[in-house]
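Enquirer: sequence? don't have it. structure:
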């Protein structure tokens, strides 16, 4: 559970599934890991998918995306369940792939505190939780240890959505509070508060996944975000940057265009690159069962360690 919020439009079972055995590590995901992730989302988004105005509301969300009117999407609470049902599946599948890489599994094995920026819709929560099933497998999977903490941050209240996703995860995969703990807080990355600074400084891993480019609607505040990561990420901690590999990531400064990751790449005295790839495709498996179409994704990835 992320919270005790009751006024959510999505109803899911609370807690682990009493008909299942104890947590089974990577076996919790079954034979088809991608389908297992979609089954969690189908459960969590069941009420949203049945809304009579789902298609009309989704069309309005797409229109506002085209106009880059993000507040018009995310400050309307009725849009949030529809957004999650439509857009989270492909990203959750992609993020699962990212977090099952050897470099990310090594971090998860250390039972880190993860601070996920701009992560209210739940893609990180679902993808990381699925990857944790892999990381918590093996001979020491039942040894008592501090739980992995996934702290989702966003600028509007996604708590009911995250609560529903967390409940579905615990029910489907039998992940308990001993394995993983979920937190959520509200904060604005364009006007960074002392709480955001404190969360960055205490995290073992900070993620910015498909959020950094959106900050460049205000270049001055976007650069302040870069400065904040540099200043408050502690030595030895990691910063994961993932975003579109297309033109959306090109930022114009003066008369030149730069890919957004170049702002962090240039800070060689601060960051050690662990993973650096300018172009990746995530292609989902064929034959997956979900009520809505799922698109493939093209993205870049950077994993830095703070020196």
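Expert: Structure's in. What do you need? Keep in mind that this is a model prediction, so the values were computed, not measured. Numbers count the residues shown, from 1 in each chain.

Enquirer: Every contact and neighbour count from this point should use C-alpha atoms.
Expert: Noted.

Enquirer: Now for residue 193, how many residues are close by?
Expert: Applying other Cα atoms under 10 Å, we find 11 residues neighbouring residue 193.

Enquirer: list the contacts for it?
Expert: Counting by Cα atoms under 8 Å, 6 or more residues apart in numbering, residue 193 touches residue 187.

Enquirer: quick one: it from residue 154, how far?
Expert: From residue 193 over to residue 154 the distance is 12 Å, taken as Cα to Cα, to the nearest Å.

Enquirer: do residue 288 as well
Expert: 30 Å.

Enquirer: Which one of the two is surrounded by more residues?
Expert: Counted by other Cα under 10 Å, residue 288 and residue 154 do not tie: residue 154 has more neighbours, with 20 against 14.

Enquirer: For that one, give me its contacts.
Expert: Taking Cα under 8 Å, 6+ apart, one finds 117-120, 185-188 in contact with residue 154.

Enquirer: do that again at 10 Å, thanks
Expert: 74, 116-121, 184-189 (Cα atoms under 10 Å, 6 or more residues apart in numbering).

Enquirer: Report the two of the residues you listed separated the most.
Expert: The span of these, defined through Cα to Cα, is set by 74 and 116 at 17.3 Å.

Enquirer: Looking at these two, which has the bigger crowd around it?
Expert: residue 116 (25 against 20).

Enquirer: So the more buried one sits against residue 189, correct?
Expert: No - between residue 116 and residue 189 there is no contact under Cα atoms under 10 Å: 11.7 Å.

Enquirer: Spit out the residues that contact those two alike.
Expert: 153-154.

Enquirer: so residue 183 sits right up against residue 148, yeah?
Expert: No - assessed by Cα under 10 Å, residue 183 is found out of contact with residue 148, at 11.0 Å.

Enquirer: the more surrounded of the two?
Expert: residue 148 (23 against 18).

Enquirer: Spit out the contact partners of that one.
Expert: By Cα under 10 Å, 6+ apart, residue 148 lies in contact with 108-114, 128-129, 132, 136, 177-182.

Enquirer: ChimeraX command for the buried members of those?
Expert: Applying 16 or more other Cα atoms under 10 Å to these, the buried members can be selected in ChimeraX as follows:
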select :108,111,112,113,114,128,129,132,136,179,180,181,182
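
Enquirer: List the buried residues of the strand ranked longest in the chain.
Expert: For the chain, the strand with the greatest residue count under DSSP state E is strand 271-282. For strand 271-282, the neighbour count (16+ other Cα under 10 Å) marks 271-273, 278, 282 as buried.

Enquirer: Strands of the stretch 151-300 of the chain, start to end?
Expert: Along the stretch 151-300 of the chain, counting by DSSP state E, counting those that start in this stretch, strands occupy 180-186, 205-209, 238-244, 250-253, 256-259, 271-282, 297-306.

Enquirer: I'd like these written out as a markdown table, with distance to residue 41 added.
Expert: Formatted as a markdown table, the strands of the stretch 151-300 of the chain follow (distance: least, Cα to Cα, whole Å):
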| stretch | distance to residue 41 |
| --- | --- |
| strand 180-186 | 17 |
| strand 205-209 | 19 |
| strand 238-244 | 22 |
| strand 250-253 | 32 |
| strand 256-259 | 32 |
| strand 271-282 | 19 |
| strand 297-306 | 18 |
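
Enquirer: adding another structure so you can compare the two:
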């Protein structure tokens, strides 16, 4: 297998069919090898070593095992001579910000002899879908592995675990085995990267190795097939017994995928989704918005995104953890109003979450962090380093 190479991150890929809303009045402020950038370039980028509370360094063997999960689950896409063609079609759709065209218009169950085109705003994105690779398979094979490793390192970091897994070891030891708390995560806009990142926490020696895990994925894209294959790849050992399951026993890893537009979820459904009801068993819920919030603001409109955040706040029980990871810098600026004045996403996020003193507490943030892949890892195709910002809130 080739060594990993870095490329520039390709931006978020969320299939958002979101309605525009009138925004409220606001006031306020080519691929290259990993390590190929010289020191001056990295210094100009504001590169810095992440502190131990921002990322947990996952063991090299575990990182390689995670890449193996993708290699097995998405083998047909990774070995197809048409992978590059599929990736170029997805990249074109993403460049046009046509998320529905990229991911929501191809019915993989119906073979088509010619081309399928999705026209939006006078622009056309075409997919060859006779024996073609489903767009989500192509996307997951190319961009999700690095994100899964990054997300797992953030989820396992001390600052996140301190809030999410807040029950002390003494209190947990006093609970009957059947009543011990699980790790519960609701991934809004979640798909391939989120399920593998969450499963990584449940592996031997990691933050949730002695917990059960409940993951709820909510996205308007048709991720079910990809998610199912990735989960199977994590919980099944090899037939020859040479490779053990990454998560065992399989019953520890519960996954519920819901194909829903989060902006169309009403108060009652949001309450059940975030609170979990009796099914949560008292577990603290971590709500993740990984490269999703930017799309909610830009594609959905400021009003719709604000309504979602307020609805989330009203539905979240005390102690709920909200973890936001998104693009840094100018990639996360939102144009608001007739004059298209730009606001940093983090400023808008704080405005809607912290304006009520009784709502959320912000416990951590970093505006720009690098996640870099080790060049000694291997994967069938080239992958990218990624740069991100992170914000962590806890419901009061």
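Expert: Yep, that arrived. Here the structure is a predicted model, which means the values were calculated and not measured.

Enquirer: Same check for the contacts of residue 148 of the first structure, but in the second structure.
Expert: Using both residues aligned by TM-score structural alignment, their matches' Cα atoms under 10 Å, the second structure keeps these contacts from the contacts of residue 148 of the first structure: 110-114, 128-129, 132, 136, 178-182.

Enquirer: before we move on, the earlier item: nearest to residue 221 of the first structure, of the buried residues of strand 271-282 of the first structure?
Expert: residue 271 (20.8 Å).

Enquirer: a strand runs through residue 76 of the second structure, doesn't it?
Expert: No - counting by DSSP: H, G, I helix; E, B strand; the rest coil, residue 76 of the second structure falls outside a strand, being helix.

Enquirer: Which position in the first structure pairs with it?
Expert: Using TM-score structural alignment, the equivalent of residue 76 of the second structure in the first structure is residue 47.

Enquirer: just the helices in the stretch 51-200 of the second structure please.
Expert: 60-73, 75-78, 83-95, 99-103, 135-155, 158-164, 169-173, 192-201 (DSSP state H, counting those that start in this stretch).

Enquirer: Over in the second structure, tell me which residue corresponds to residue 63 of the first structure.
Expert: Residue 63 of the first structure maps onto residue 92 in the second structure, by TM-score structural alignment.

Enquirer: ok, now residue 236 of the first structure?
Expert: For residue 236 of the first structure, the residue aligned by TM-score structural alignment is residue 319.

Enquirer: so how many other residues sit close to its match?
Expert: Residue 319 of the second structure is flanked by 18 other residues according to other Cα under 10 Å.

Enquirer: contacting residues for the residue nearest to the spatial centre of the second structure?
Expert: Among the residues of the second structure, the one closest to the centroid is residue 290, at 4.0 Å (Cα atoms, centre = their mean). Neighbouring residues of residue 290 of the second structure by Cα under 10 Å, 6+ apart: 12, 147, 151, 187-191, 193-194, 323-327, 388, 390.

Enquirer: and it, how far is that from residue 195 of the second structure?
Expert: Distance of residue 290 of the second structure to residue 195 of the second structure, given as Cα to Cα: 12 Å.

Enquirer: so what sits against both of the two?
Expert: Shared contacts of residue 290 of the second structure and residue 195, counting by Cα under 10 Å, 6+ apart, come down to 151, 187.

Enquirer: In this structure the match of residue 236 of the first structure contacts residue 313, no?
Expert: No - with contacts counted by Cα under 10 Å, residue 319 of the second structure stays clear of residue 313, the gap being 11.5 Å.

Enquirer: shared neighbours of those two, anything?
Expert: Taking Cα under 10 Å, 6+ apart as the contact rule, residue 319 of the second structure and residue 313 both touch 360, 395-396.

Enquirer: that older thread, quick one: neighbours of the residue nearest to the match of residue 236 of the first structure when sequence neighbours are not counted, just the number.
Expert: Of all residues not flanking residue 319 of the second structure in the chain, residue 395 sits nearest, at 5.0 Å (Cα to Cα, 6 or more residues apart in numbering). By the criterion of other Cα under 10 Å, residue 395 of the second structure has 18 neighbours.

Enquirer: what does residue 44 of the second structure give?
Expert: 8.

Enquirer: Quick one: map residue 221 of the first structure onto the second structure.
Expert: Residue correspondence to the second structure (TM-score structural alignment): residue 221 of the first structure is matched to residue 304.

Enquirer: what does residue 119 of the first structure give?
Expert: In the second structure, residue 119 of the first structure lands on residue 190 (TM-score structural alignment).

Enquirer: Check the spacing between the nearest residue to its match once chain neighbours are set aside and residue 262 of the second structure real quick.
Expert: For residue 190 of the second structure, ignoring the flanking residues on the chain, the nearest one in space by Cα to Cα, 6+ apart is residue 217 at 5.2 Å. Distance, residue 217 of the second structure to residue 262 of the second structure, by Cα to Cα: 11 Å.

Enquirer: okay, these two: which has more neighbours?
Expert: residue 217 (25 against 21).

Enquirer: doesn't residue 194 make contact with that one?
Expert: Yes - assessed by Cα under 10 Å, residue 217 of the second structure is found in contact with residue 194 at 8.1 Å.

Enquirer: Next, show the common contact partners of residue 183 and residue 148 of the first structure.
Expert: In contact with both residue 183 of the first structure and residue 148: residue 114, using Cα under 10 Å, 6+ apart.

Enquirer: thought residue 62 of the first structure was touching residue 73?
Expert: Yes - with contact defined as Cα under 10 Å, residue 62 of the first structure reaches residue 73; the gap is 8.9 Å.

Enquirer: Which one of those two is surrounded by more residues?
Expert: Taking neighbours as other Cα under 10 Å, residue 62 of the first structure and residue 73 compare with residue 73 leading, 21 against 15.

Enquirer: Report the separation between whatever residue of the second structure lines up with that one and residue 86 of the second structure.
Expert: By TM-score structural alignment, residue 73 of the first structure lines up with residue 102 in the second structure. Look at residue 102 of the second structure and residue 86 of the second structure: by Cα to Cα, they are 10 Å apart.

Enquirer: what residues do these two have in common as contacts?
Expert: With Cα under 10 Å, 6+ apart, residue 102 of the second structure and residue 86 have common neighbours 92, 126-127, 134-136, 139.

Enquirer: Which of those residues sits closest to residue 335 of the second structure?
Expert: Using Cα to Cα, residue 92 is the member of those that lies nearest residue 335 of the second structure, at 22.4 Å.

Enquirer: so what's the nearest residue to that closest one once chain neighbours are set aside up against?
Expert: Spatially, and ignoring its direct neighbours in sequence, residue 92 of the second structure is nearest to residue 125 (7.0 Å; Cα to Cα, 6+ apart). Taking Cα under 10 Å, 6+ apart, we find residue 125 of the second structure in contact with 89-94, 96, 98, 101-102, 116-119.
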